[in-house]
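Novice: this one's structure only:
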């Protein structure tokens, strides 16, 4: 005969090794199997009880499943209880032998003892399969009408299982739910709330039907809160009457009142009472307040009630219990979109949670803080987060940097502030800024030509102070390579209006320091690869340092890193004399991706404290407007062209003005006043040019038609707009079918050296609208005309006035800025 359950537990606990434990259990399982084979009815319930304990230990007990079914069929309650317990623990709904017990459960539902009824209902509610639930649903419905509250409660809980398992009878118990919600017994009412909640979660279409029970639920909740409901002392927990029932009613009201103003009005008063009268000094009261706040934030509650709910969460944040604070932060994260302005009152408390010793609290606080950031508080919130970045734990800095970068990208008021803030982040936590954020920073800089000079100078001086932050060094090296000409041009002035002087040798010294002291030794090859790319780009930006650049690149030729070695060899080959004619075009600035740049692309650029003054002495202003009427207001001049608009293309990063080109719309203020440049000679315009002139050509019309035929595209002969010092600009005008004119400017460099940083700008009268597309390149290679730029003009004078255009051309040749002006007025009639 096997030992008793207590003796088995004692012997298992006495085992000192896992092997001893397995031996004891194996020996006991063998004895239990023997007893089952001998059909020992006297100790069958004891053996099944021991199997339950062995099952809890994780050992196989499948051989005892049939014994559970035998115990259920017993007439003795102790054996039946152990049988049902074994049934719910050793079997599940997928067990094949479960169907054998369906009839026994049905018989027990009709038993005269309420406790046997309860066992049957409990078993069905726990492991009932689809077939069992469908077969016994009618019995459960009958028992929901029982006069015994114990049975009604069990039947309601069992009905939850049935509606979840059998879709076609989910509405079978709808007619019984109303009586459950009006029951005076706490257990029945709690079970009824559970059943209705499960039903509404499965099918939202039933919500309007059950909103009629809101008064009953509100009345029950009011009675419970007043502690005068059916022997309230029996359900008292820490001074709160039946907190489980209160929480369940609040959850049910949350579902019924969602997106319905009338239903929400019915429960506003009781929610206010619960929120104000519930004591929050213990966890029991805090649980009720938590459910109450969630209900307030889920329904169409009054604004005052929402304020009360947020204030409750604010009190939770002041608690010393980390669990309560965590729950408060998690709730604030869920309801932050309901009323952000109310939550702003607790902003300081939330930010203080960032300094909590518990990392889970800090992470939740960071989530809520990020959700509170908007256009109105981006600057103050970012300042707080940057201050915390100084003292944050190392494990927390990566996520913190990522959140700051995302907030800045989304809400920055202007590009200058965005760039300044991202540079601060990289100065404070550059080793934790992700690659993705670094790439986005470079895209933002590249797409803002007005701030190229400002950004590269700021990065240069920050790198001079420290080379320990990886992200700062990486983006700084990239910017030095792309926009190093701005840094060494000598035209930049600081906030004190004093010129900023940085020589090309200083830039090379800094890059050499980066090679010697990389911020991260493990990632030194990737850093050196960026340095190598920057060095080869500086060949055209700092031509005086050509030999030194070659010397630095040769150091990478023998690198153990294959990629870096290959780059160095290719770059050195590019510096050979064979590539002199095409090198400048290859090393031109990287073009900006056409994909939308995150951040403040639709906002102002912002004022920069570091500016770049063009050779003319006119400080750049804002970007010029494109179009007739808008541009005319900007350049209200009474000159030959009657104060026409100025157009400059919205250039990508590759077309950033530098050298002699200037950089903003303000530079063009002197364009229409400059009288130093004589109009360029223009050849006579021949009419045909190979274009189809329709009837005019059929009848021998003149070579220069007064207007292009409607609906036809007419190309005119090329016009030499400018020719001087090896640079020739030829216009190829074309009259479009819609009446507008397209002028393709083709730039030809007849010299043997490249013209870099090429900028072409144009001004037209007020009656002309001009749109300029970006040029195909910023470097004019020697002895070719590969670079072109397209302009679209619309003459609004109805043929009364011809097209006039003033030009300004800027470029750098052999390190010397060149700026020229010209005027073109001999376009064909009708343009």
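Specialist: On my side now, so go ahead. Since we're looking at a predicted model, the values are computed, not measured.
Novice: please count neighbours and contacts with C-alpha atoms only from this point.
Specialist: Will do.
Novice: which element is the residue nearest in space to the middle of the chain on?
Specialist: With distances taken as C-alpha atoms, centre = their mean, the residue of the chain nearest its centroid is residue 406 (6.8 Å). Per DSSP states H and E, residue 406 falls inside helix 394-411.
Novice: for that helix, packing partners?
Specialist: Applying 3 or more C-alpha pairs under 8 Å, 6 or more residues apart in numbering; DSSP states H and E, we find helix 394-411 packed against helix 359-372, helix 378-391, helix 415-429.
Novice: buried residues of stretch 198-215, list them for me.
Specialist: Buried residues in stretch 198-215, counted by 16 or more other C-alpha atoms under 10 Å: 198-200, 206-207, 211, 214.
Novice: and stretch 384-392, by the same measure?
Specialist: Of the residues in stretch 384-392, 385-386, 388-389, 392 count as buried by neighbour count, 16+ other C-alpha under 10 Å.
Novice: which residues of the stretch 151-300 of the chain fall in strands?
Specialist: Here the stretch 151-300 of the chain has its strands, by DSSP state E, counting those that start in this stretch, at 236-237, 240-241.
Novice: and if you look at the chain?
Specialist: For the chain, the strands defined by DSSP state E cover 236-237, 240-241, 492-493, 611-612, 646-647, 714-715, 719-724, 727-735, 741-749, 756-763, 768-772, 784-795, 805-813, 816-824.
Novice: try this one next to it:
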């Protein structure tokens, strides 16, 4: 056997090889447990450990941790490595501490002492290791202890460039982890001066720090603007030989250029014409370079060049003063719309969305309307189609609204289910905002309800009713049109709501035609009544009582309906009360009094458009939850109400869900993506088939129900087994309580069977706001200011089942440095805590 040379750590290599050779998860766990037992015995029993052995076993623990297993020992051994004079041993010690030790660990004081020793050392490498460790842990104790030293390292003229880079990034980490802990108001001038440093590595590190500080306080860092413009000008105008060490595939310092361009977007240039003119010259030169022939065919060269170009265009939009630059930017991005690289097409659409909002470039953006429409229809990536829809919305005005709305409506019939609600809102907003002829507006919204009624929120049909009530010139046309729409054999419930409301107010305007006589209108709405949900039935009852006032000839029919046993003794208290009160009103109220009570609705007072608020909320929620949605071809777990449940080359199954207390409703949409008919469904599915499932949570459950889909395609049978997105948390409603109530209930749930706790390695970004949003979407109410530790997050909810209301309490402890959570769930009923814990773990 050959001897191991240097720091090869043959034992570690053998252990890694053994793990890779394991044929199953169980075999891997057995091998790991065996190794952990060996390491534990070595740490406890062998007092002759040298630094090499300690380093080897610490490396093994790190590897086991990175495989996803918990490590609850070895921390002290890692701390002991910090005192070693060998770089590799000290490095492994710092690595273990940075990954597995948080600021609240009991060993933090010992670590701080070692850090002090290394920071005061003359060894530059040790100082860098210490600064990196401080940045990785970044706890409050380290911030209080080392912030002053880190700042001195950063601004000192004696510090080496490598130390300045580490100090800059270390200070940035401390500021992010401990907002308000460090006062930087007296250091602005010294930090800005770093941008003049000869070493571009120092400049690149410093600019990341300055950007964060300038975002919070632009006035203090306004003095950096001329320095940044000068530095950017030197990079753009320089020959590559001048920046040879920082040239990336023939592009001089591209990443620094991007950072400089981003920093300038923080400041306002309206009151600084001199700086603005200098900046315009630099931006003009960047745009000119776009027309130069490529110096390399490597994709890295293209990506770096375009990264600088696109960030420059963002800055041009921010400055918003040079018409020529804006127009040239539009033309450049327009050419990117037909680029073969999909990421570039996406970024082009995103950039054009910004340019469409500026006065000078809006009309130029409209020249690319056909390409954008083509992207909406043909792009395979849903994110690109989403940006195309955003751009159409941004470029729309009175001149092109008819074309854009028509194309969006045509696309909507086959659009991805996750896009439909937002597109419906945009179509509704554009139709009203740019409508010249309000009969066109009425036609558009009714067609919108017809083709995508499931995605028409209450705000949309509320708004069309308000517009019609406020405009006398379209009331008769609206009544006639909605009456015709209601005659369709299958009519969406939202159409019934709009029709019921409009006919109740203005049905008299079309009652002179025998084809839409009072009795015909009444019978038409009655034919829809039985199939409607309770809110729609309640609305139709109000419509009928208004009919009794408008049309005396059918009053007896309406009164008979109100007095029927099915209405007066209805199990729903609202239906029963309306029926009784309306019948009493019709029978006893004098005609003139009835006319006053049931007169037409007065015009609505215009206020802030609710549709715009709904759209902003929808866009924000989509961005927040985009990282939380996971799907596969066999089963789907999703936190959003709309989306694709399953999709392959033949079929697309979309889903829309609604849940309230222990009840739920699932709308399933089956779309045929092939050129042949499917047979074997209850009816032949040639284009799209819909299915409605009503759900009741009778008791807690662990596995989602399975949907079995069977059909024939070209005489070949296909059967799909798909997990439905019906999980236990869908039946949770948030619960609000104060600290005293929370902890009383928490302590009452003390049986082992009522609590489950897990240590979880974070799969997604540990942003506090995003985590709270996830808990809210999960169904829980986040309770701020409850936990004594402000870093922790607690939440509460009630699980609704048919037989029992089950309290659920959640405590989430965050360790940002280790990127880990401790999740504790307590629930009143045995077994529920485990289910909830597993579901929450998937979101973290």
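Specialist: Looks like it arrived, so ask away. All values derive from a computational prediction rather than experimental measurement.
Novice: TM-score for these two?
Specialist: Taking TM-score structural alignment, normalised by the length of the first structure as the basis, the two superposed chains have a TM-score of 0.62; 581 aligned residues with a C-alpha RMSD of 3.6 Å.
Novice: on that earlier part again, what about the strands of the first structure, which gets the closest to residue 588 of the first structure?
Specialist: In terms of C-alpha to C-alpha, the element of those nearest to residue 588 of the first structure is strand 756-763, at 8.3 Å.
Novice: give me the range in the second structure that the closest one lines up against.
Specialist: Counting by TM-score structural alignment, strand 756-763 of the first structure lines up with no residues of the second structure.
Novice: that strand vs strand 784-795, what angle?
Specialist: Interaxial angle of strand 756-763 of the first structure relative to strand 784-795 (axes from the mean of the first three to the mean of the last three C-alpha atoms, to 10 degrees): 20 degrees.
Novice: pretty sure residue 217 of the first structure sits against residue 181.
Specialist: Yes - shown here, residue 217 of the first structure and residue 181 form a contact pair, counting by C-alpha atoms under 8 Å, at 7.0 Å.
Novice: what's the overlap in contacts for those two?
Specialist: Counting by C-alpha atoms under 8 Å, 6 or more residues apart in numbering, residue 217 of the first structure and residue 181 have no shared contacts at all.
Novice: okay, now residue 18 of the first structure: neighbour count?
Specialist: 10 (other C-alpha atoms under 10 Å).
Novice: please apply the same query to residue 67 of the second structure.
Specialist: Residues within reach of residue 67 of the second structure, counting by other C-alpha under 10 Å, total 11.
Novice: counterpart of it over in the first structure?
Specialist: In the first structure, residue 67 of the second structure lands on residue 57 (TM-score structural alignment).
Novice: contacts only, for that match.
Specialist: The contact partners of residue 57 of the first structure, by C-alpha under 8 Å, 6+ apart, come to none.
Novice: quick one on the thing from earlier: which one is the aligned partner of the residue nearest to the centre of the first structure in the second structure nearest to, not counting chain neighbours?
Specialist: Here residue 406 of the first structure is matched to residue 429 in the second structure, going by TM-score structural alignment. Leaving out its chain neighbours, the residue that sits closest to residue 429 of the second structure by C-alpha to C-alpha, 6 or more residues apart in numbering is residue 611, at 6.7 Å.
Novice: separation between the equivalent of residue 27 of the first structure over in the second structure and residue 377 of the second structure?
Specialist: With TM-score structural alignment as the criterion, residue 27 of the first structure lines up with residue 34 in the second structure. As judged by C-alpha to C-alpha, to the nearest Å, residue 34 of the second structure and residue 377 of the second structure stand 57 Å apart.
Novice: then residue 583 of the second structure?
Specialist: Residue 583 of the second structure is 53 Å from residue 377 of the second structure, by C-alpha to C-alpha.
Novice: residue 308 of the second structure now?
Specialist: As judged by C-alpha to C-alpha, residue 308 of the second structure and residue 377 of the second structure stand 30 Å apart.
Novice: those two - which one has more neighbours?
Specialist: Set residue 308 of the second structure next to residue 377 and count neighbours by other C-alpha under 10 Å: residue 308 wins out with 23 against 19.
Novice: nearest residue to the counterpart of the more buried one in the first structure in space, please, no chain neighbours.
Specialist: Matched by TM-score structural alignment, residue 308 of the second structure corresponds to residue 288 in the first structure. The spatial neighbour of residue 288 of the first structure that comes closest, neighbours along the chain excluded (C-alpha to C-alpha, 6+ apart), is residue 247 at 5.8 Å.
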